[in-house]
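Engineer: show me how the following folds:
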Amino acid sequence: MRVVVQRSKEASVTVEGKITGQIKKGLVLLVGVTHDDTFEDAEFVADKIVNLRIFEDENDKMNHSLIDVGGEILSVSQFTLYGDCRKGRRPNFMAAARPEHAITIYEKFNALLLDKGISVETGIFGAMMDVALVNDGPVTLIVESKNEKS
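Structural biologist: From the prediction side, this is the model:
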């Protein structure tokens, strides 16, 4: 799994003119799944993300996690995170999981976040989505699962 993590002050995702997910302070997650990702990968990444110390304490040091600050998550499926742009001018998406596998891992990932007590909002898997956010910092990180090959 590959997840782009963006700390945000507020964010929303809109599909066909309707807001499907909206958060205040928290994290926007762009979630990519590859062919051999498993539920164990989803657990590893979910645990890593909710415990990352990327929110400031009273001394402006990144010492607090999402759990510590009571933040929310906006989780958006994003197969293009596995786009390979090394050859030619058109990305190759062969490393992205097929939808029937990706949705299973993506939904498990979101369920794991909920199990950790985090409020999770989402877009709609496979839909064209407009994502709006006020990036806080900005702070943007990439978290990959333990099985990542590259």
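Engineer: every contact and neighbour count from this point should use C-alpha atoms.
Structural biologist: Noted.
Engineer: in the protein, where's the longest helix?
Structural biologist: Longest helix in the chain by number of residues (criterion: DSSP state H): helix 99-115.
Engineer: which of the residues in it are buried?
Structural biologist: 101, 102, 103, 105, 106, 107, 108, 109, 110, 111, 112, 113 (16 or more other C-alpha atoms under 10 Å).
Engineer: just stretch 39-55 next, same as before
Structural biologist: 41, 42, 43, 44, 45, 46, 49, 50, 53, 54, 55.
Engineer: name the next helix or strand downstream of the helix or strand containing residue 44, please.
Structural biologist: Taking DSSP states H and E as the criterion, the element that holds residue 44 is helix 39-51. Next in sequence after helix 39-51, counting helices and strands by DSSP H and E, comes strand 55-56.
Engineer: skipping adjacent residues, who's closest to residue 56 in space?
Structural biologist: Spatial nearest neighbour of residue 56, chain neighbours left out: residue 62 (4.3 Å); criterion: C-alpha to C-alpha, 6 or more residues apart in numbering.
Engineer: so how far is residue 143 from that neighbour?
Structural biologist: 17 Å (C-alpha to C-alpha, to the nearest Å).
Engineer: what does residue 135 give?
Structural biologist: For residue 135 relative to residue 143 (C-alpha to C-alpha), the value is 17 Å.
Engineer: burial measure for residue 18, as a count.
Structural biologist: 10 (other C-alpha atoms under 10 Å).
Engineer: how much space separates it from residue 69?
Structural biologist: 28 Å.
Engineer: same thing with residue 134?
Structural biologist: Applying C-alpha to C-alpha to residue 134 and residue 69 gives a distance of 17 Å.
Engineer: repeat that for residue 100.
Structural biologist: Distance from residue 100 to residue 69, by C-alpha to C-alpha: 35 Å.
Engineer: ok, now residue 137?
Structural biologist: 16 Å.
Engineer: here is a second sequence; please produce its structure as well for comparison:
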Amino acid sequence: MTIKPPTPPFTLETATQKVRGAEDAWNRQDPDSVALAYTADSWWRNRTSFVQGREQIIEFLEHKWARELNYRLIKELWAFTETRIAVRYCYESQATTGSWYRSFGNENWEFDQNGLMRWRHSSINDLEIDEADRKFHWELGTPRPPDHPGLSELGL
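Structural biologist: Here you go, the predicted model:
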């Protein structure tokens, strides 16, 4: 049985840890590793895509990061209950055409007793930006450095 701490019931501290852990994992852009944070039968709605299970999660993320280049993400805790977490997030990426985008989103997560996410609902809006307007500057494929501002500090 896989356990992915922190586990429910969440506190402010553990919910914040869960959010930062998810952010770090997605910034590493390793679909196989990211998928391990979800139940084997996890269910997602991401924009208008519906994904179920780790195999489909891996496939979804491989396609995502093949078209969203130079991807950097910041997540921020919005609210939580014993087993659920709401997150707001923003990421910057470059399309294969060269255009830059800042994507704003909200996620609702539900976890099982082992700390694995079983439900993920994500709504996202994209804004084309000039490269000079980018705000997320850290080494690609690594977690956001501890001293890099979060969404609230950046006014996003």
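Engineer: please work out the TM-score for the two chains.
Structural biologist: Here the superposed chains carry a TM-score of 0.28, computed using TM-score structural alignment, normalised by the length of the first structure; 78 aligned residues with a C-alpha RMSD of 5.5 Å.
Engineer: hang on, the earlier thing: residue 62 and residue 143 of the first structure: who's more crowded?
Structural biologist: residue 143 (17 against 13).
Engineer: I'd say the more buried one and residue 46 touch.
Structural biologist: No: in this structure, residue 143 of the first structure is not within contact of residue 46 by C-alpha atoms under 8 Å, at 9.6 Å.
Engineer: in three-state terms, label residue 20 of the second structure for me.
Structural biologist: helix (DSSP: H, G, I helix; E, B strand; the rest coil).
Engineer: can you tell me the closest non-neighbouring residue to it?
Structural biologist: In space, residue 20 of the second structure is closest to residue 75, 6.9 Å off (C-alpha to C-alpha, 6+ apart).
Engineer: how about the strands in the second structure?
Structural biologist: 38-46, 49-52, 69-80, 84-94, 100-111, 117-129 (DSSP state E).
Engineer: nearest to residue 31 of the second structure, out of those?
Structural biologist: Nearest of the strands of the second structure to residue 31 of the second structure, taken as C-alpha to C-alpha: strand 38-46 at 11.5 Å.
Engineer: what residues of that closest one count as buried?
Structural biologist: Applying 16+ other C-alpha under 10 Å to strand 38-46 of the second structure flags 38, 39, 40, 42, 43, 44, 45, 46 as buried.
Engineer: quick revisit: farthest pair within the buried residues of helix 99-115 of the first structure?
Structural biologist: 101 and 113 (18.9 Å).
Engineer: so who does the spatially closest residue to residue 84 of the second structure that is not a sequence neighbour touch?
Structural biologist: With sequence-adjacent residues excluded and distances taken as C-alpha to C-alpha, 6+ apart, residue 84 of the second structure is closest to residue 110, at 4.5 Å. By C-alpha atoms under 8 Å, 6 or more residues apart in numbering, the contact set of residue 110 of the second structure is 83, 84, 85, 117, 118, 119, 120.
Engineer: contacts only, for the second one.
Structural biologist: Put plainly, it is residue 84 of the second structure. Applying C-alpha under 8 Å, 6+ apart, the residues contacting residue 84 of the second structure are 108, 109, 110, 111.
Engineer: a markdown table for those residues, including distance to residue 127 of the second structure?
Structural biologist: Output for those, formatted as a markdown table (distance: C-alpha to C-alpha, whole Å):
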| residue | distance to residue 127 of the second structure |
| --- | --- |
| 108 | 22 |
| 109 | 24 |
| 110 | 28 |
| 111 | 30 |
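Engineer: please identify which pair of those lies farthest apart.
Structural biologist: 108 and 111 (10.3 Å).
Engineer: now the common contact residues for those two.
Structural biologist: 84, 119.
Engineer: out of these two, which sits in the busier spot?
Structural biologist: Legend: neighbour count by other C-alpha under 10 Å for residue 108 of the second structure and residue 111, higher for residue 111 (24 against 19).
Engineer: what's the angle between the host helix or strand of residue 5 of the first structure and helix 39-51?
Structural biologist: Using DSSP H and E, residue 5 of the first structure sits in strand 2-15. Computed with axes from the mean of the first three to the mean of the last three C-alpha atoms, to 10 degrees, the direction of strand 2-15 of the first structure lies at 80 degrees from that of helix 39-51.
Engineer: for strand 2-15 of the first structure, packing partners?
Structural biologist: strand 18-23, strand 26-32, strand 130-144 (3 or more C-alpha pairs under 8 Å, 6 or more residues apart in numbering; DSSP states H and E).
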